[in-house]
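Student: okay, here's the prediction I keep looking at, along with the sequence it came from:
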Amino acid sequence: MSKRPYYIVICLFLLLNSCKNETNLSFSETEITTPNNTIVQVNIPKANNSNVVSKNINAEINKTVITSLHLGEPDVINSTSIEESIIAFNDEYNAFQSDFPETAQAWEAQVDGDVMYQSPEIISIAITSYVNTGGAHGILNIVVLNFDGETGEPLENSTLIKDKETFKTVLKSHFQNATKDKDVFTDNDSLELPANMGYSKEGFVMLYNAYEVAPYSTGIIQFAIPFDELEGLLNFNSL
């Protein structure tokens, strides 16, 4: 009797398990530092699987952290790893102390990451950074990263929303409620989508960083629109 059907069954079993492992993505919190580092804290999620999905996600997270720690021209980033960025930040601080020894203000940088949402279709991760280089106040910034759950490739905001104009109508009512007691630069008629948005358990998160639609004193404006209000308006289903 031919053994070919038996081998086919084995191959199908291995293929199904391979596909299952590709989508069963797990994350762990990772602390990154370097010797002699005293002013930079980095705690970010890391995709644990050793497949292309994890590699794509981790590469984008690392790039975001490197950018958040960069000082100087935003288009000239020489660091190729988070460790190099930490060392460069400490070196900049040490040079500043050497040039201005009378300055008592210490620099600090803290970067934290959180997996906001994960499904087979889409993964949303927030990277929060706070950087203070001795000014009147530090800079708090949040970047929301969205990834295709099957490939790990980054998703542009334009790919998340199916019907932008109808979506903006829903957005405006929630924005008005979130800012009714706040000082903002814009009104509902001129309101644009934020630079950062993504999925969460509470709904579709809209996040306006400082200076995006309001002064620094107002802080970050963030709210979630329930998924049931966005039925048919998003390109990815929520679970």
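Tutor: Looks like it came in fine. Small disclaimer: the values here were computed from a predicted structure and weren't measured.

Student: contacts and neighbour counts: CA atoms only from here.
Tutor: OK.

Student: now the element after the strand or helix carrying residue 16, going C-ward?
Tutor: Assigned by DSSP states H and E, residue 16 belongs to helix 4-23. Sequence-wise, the next helix or strand downstream of helix 4-23 (DSSP H and E) is strand 27-32.

Student: run through who's touching that following strand.
Tutor: If you take Cα atoms under 8 Å, 6 or more residues apart in numbering as the criterion, strand 27-32 is touched by 41, 42, 43, 44, 45, 46, 47, 48, 82, 83.

Student: sort out for me which of the residues you listed are in helices.
Tutor: In this view, those that belong to helices under DSSP state H are 82, 83.

Student: please pick the buried ones from the contacts of strand 27-32.
Tutor: 41, 42, 43, 44, 45, 46, 47, 82, 83 (16 or more other Cα atoms under 10 Å).

Student: of all those, which two lie farthest apart?
Tutor: 41 and 47 (19.3 Å; Cα to Cα).

Student: stretch 149-167 spans what distance, first to last residue?
Tutor: One end of stretch 149-167 sits 23 Å from the other (Cα to Cα, to the nearest Å).

Student: next one: it to chain centre, how far?
Tutor: 14 Å (Cα atoms, centre = their mean, to the nearest Å).

Student: swap in stretch 141-152?
Tutor: 6 Å.

Student: show me the contacts of strand 27-32 that map onto strands.
Tutor: Among these, the members found in strands (DSSP state E) are 41, 42, 43, 44, 45, 46, 47.

Student: if we can go back for a sec, quick one: which of the contacts of strand 27-32 is nearest residue 35?
Tutor: Among the contacts of strand 27-32, residue 83 lies closest to residue 35 (Cα to Cα), at 9.7 Å.

Student: my guess is the closest one contacts residue 37. True?
Tutor: No. With contact defined as Cα atoms under 8 Å, residue 83 does not count as touching residue 37 (9.9 Å).

Student: I'd say residue 22 and residue 54 touch.
Tutor: No. Counting by Cα under 8 Å, residue 22 stays clear of residue 54, with 9.1 Å between them.

Student: how about the strands in this protein?
Tutor: Using DSSP E, strands in the chain cover 27-32, 40-47, 108-118, 122-132, 139-148, 196-200, 203-208, 221-225.

Student: A further structure is provided below for comparison with the first:
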Amino acid sequence: MIKKTILSLNALVLYSCAPNPPEVKGPESITFRIETIEEKLSKDSLLQMRFYIEDLKIDTAYASSESLEGQIRRHLLENNMSSEGNYSTYAEMIKQMMEEYRTLNGEEEINQSWELSQSLQVVLNENGLFGLQSSHSSYTGGAHGNTFISNQTYRLDNQNLLTLDSLLIPAKKQEFIAICESKFRQEQELEPTESLDAKGFWFKEDRFYLPEIFSYSPAGLSLFYNSYEIAPYAYGIIEIRLSKEEIAPFIRGEYILAAAPTSAL
């Protein structure tokens, strides 16, 4: 009995002295490069289609770097998908759009060339966060093309795609919305209680709400309403900008960033 007790105590001591498993952490920032894909379709020296696509490549090697790069690319491809599009690579997207153009051109001659472009800007790469803003433009006939902005903001430790709500302190969200509405009304030259609907905006039930698309950086926060989201095409993309100082009281502590030296939103 004594020997068994001693063995048990020794095992307990060894177990308690064993090092804890290391906590898995992502990098504070990553190195990356932006590569360009350019394709054209011409017939009899006439330009029919043109593609200009910027793609992100992550150079920093860590446990989930490939997963993050793939997730970013999937979101970018989704932003370029037409109602009939279904592709997993840029090569598939270009091939499918070219085939669609040839089919339509065979049925009735298309006198206008099609275009698709995607440009990228890394707006955040510190504090374990990575933010990528993308601008997408396309023209496939009609009175005008379509342009819109998208954004992806990730935690590098778990590749979670952050929403605006995940950045904000829940108890202060309504106050934050009120500040954003005040800025919106000032920029659109609206009185504090003036009807949004009467001025041509399409807010449901004539009540202001925040957009889903945002860009978070050391300089502050930008909110984007894309064309046709809350107003006619002529309004273009509507942006609400808030400085780092303005958003500081509303951001969760874990997502507070260092001040931007010279960069702007």
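Tutor: Yep, it's here. Bear in mind the structure is a predicted one, so any value in this text is a computation, not a measurement.

Student: kindly provide the TM-score of these chains.
Tutor: With the length set by TM-score structural alignment, normalised by the length of structure 1, the two chains reach a TM-score of 0.80; 219 aligned residues with a Cα RMSD of 2.8 Å.

Student: still on that earlier bit, okay if I get the strands of structure 1 as TSV plus distance to residue 158 of structure 1?
Tutor: Shown next, in TSV, are these (distance: least, Cα to Cα, whole Å):
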stretch	distance to residue 158 of structure 1
strand 27-32	26
strand 40-47	25
strand 108-118	18
strand 122-132	14
strand 139-148	11
strand 196-200	10
strand 203-208	14
strand 221-225	17
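
Student: pick the most buried one from these.
Tutor: Stretch with highest mean neighbour count among the strands of structure 1: strand 196-200 (a mean of 23; mean count of other Cα atoms under 10 Å).

Student: so that one versus strand 122-132, what angle?
Tutor: Between strand 196-200 of structure 1 and strand 122-132, the angle comes out at 130 degrees (axes from the mean of the first three to the mean of the last three Cα atoms, to 10 degrees).

Student: give me the residues contacting strand 196-200 of structure 1.
Tutor: Under Cα under 8 Å, 6+ apart, the answer for strand 196-200 of structure 1 is 116-117, 123-124, 142-146, 157, 204-208, 224, 238.

Student: centre of the chain to that strand, how far?
Tutor: Put simply, strand 196-200 of structure 1 sits 9 Å off its chain's centre (Cα atoms, centre = their mean).

Student: mean distance, it to its aligned residues in structure 2?
Tutor: Comparison of strand 196-200 of structure 1 with structure 2 after fitting gives an average deviation of 1.4 Å (mean Cα distance after the TM-score superposition for structure 1).

Student: could you check the angle strand 139-148 makes with that strand?
Tutor: Using the same axes, to 10 degrees: strand 196-200 of structure 1 against strand 139-148 is 60 degrees.

Student: could you tell me where strand 196-200 of structure 1 falls in structure 2?
Tutor: Using TM-score structural alignment, strand 196-200 of structure 1 corresponds to residues 213-217 of structure 2.

Student: alignment lookup: residue 58 of structure 2 to structure 1.
Tutor: By TM-score structural alignment, residue 58 of structure 2 lines up with residue 47.

Student: please look at that match and residue 25 and confirm they touch.
Tutor: Yes. Counting by Cα under 8 Å, residue 47 of structure 1 touches residue 25, with 6.9 Å between them.

Student: who touches both of the two?
Tutor: Common neighbours of residue 47 of structure 1 and residue 25 (criterion: Cα under 8 Å, 6+ apart): residue 54.

Student: in structure 1, which residues correspond to stretch 139-146 of structure 2?
Tutor: Going by TM-score structural alignment: stretch 139-146 of structure 2 matches residues 132-139.

Student: ok, and for that stretch, which residues are buried?
Tutor: 132, 133.

Student: contacts only, for residue 24 of structure 2.
Tutor: residue 157 are the contacts of residue 24 of structure 2 under Cα under 8 Å, 6+ apart.

Student: next one: the one 5 residues further on
Tutor: Neighbour list for residue 29 of structure 2: 125, 126, 127, 128, 129, 130, 156 [criterion: Cα under 8 Å, 6+ apart].

Student: which residue packs closest to the second one, ignoring adjacent ones?
Tutor: Beyond its immediate neighbours in the sequence, the residue positioned closest to residue 126 of structure 2 (Cα to Cα, 6 or more residues apart in numbering) is residue 29, lying 4.9 Å away.

Student: likewise for the fourth one?
Tutor: Leaving aside its chain neighbours, residue 128 of structure 2 sits nearest to residue 28 (4.0 Å; criterion: Cα to Cα, 6+ apart).

Student: same check on the first one?
Tutor: Nearest in space to residue 125 of structure 2, with sequence neighbours left out and distances taken as Cα to Cα, 6+ apart, is residue 29 at 5.2 Å.

Student: could you do the fifth one as well?
Tutor: Ranked by Cα to Cα, 6+ apart and with sequence neighbours excluded, the top spatial neighbour of residue 129 of structure 2 is residue 155, at 4.8 Å.

Student: hang on, isn't that neighbour packed against residue 161?
Tutor: Yes. Between residue 155 of structure 2 and residue 161 there is a contact under Cα under 8 Å: 6.8 Å.

Student: what is the neighbour count of residue 2 of structure 2?
Tutor: 7 (other Cα atoms under 10 Å).

Student: sorry, back to before: show me the contacts for the aligned partner of the residue nearest to residue 129 of structure 2 in structure 1.
Tutor: Under the alignment (TM-score structural alignment), residue 155 of structure 2 maps onto residue 148 of structure 1. With contact set as Cα under 8 Å, 6+ apart, residue 148 of structure 1 has these partners: 121, 122, 123, 154, 155.

Student: let's have those in JSON lines, adding distance to residue 78 of structure 1.
Tutor: Conversion of these to JSON lines gives the following (distance: Cα to Cα, whole Å):
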{"residue": "121", "distance to residue 78 of structure 1": "34"}
{"residue": "122", "distance to residue 78 of structure 1": "31"}
{"residue": "123", "distance to residue 78 of structure 1": "28"}
{"residue": "154", "distance to residue 78 of structure 1": "22"}
{"residue": "155", "distance to residue 78 of structure 1": "25"}
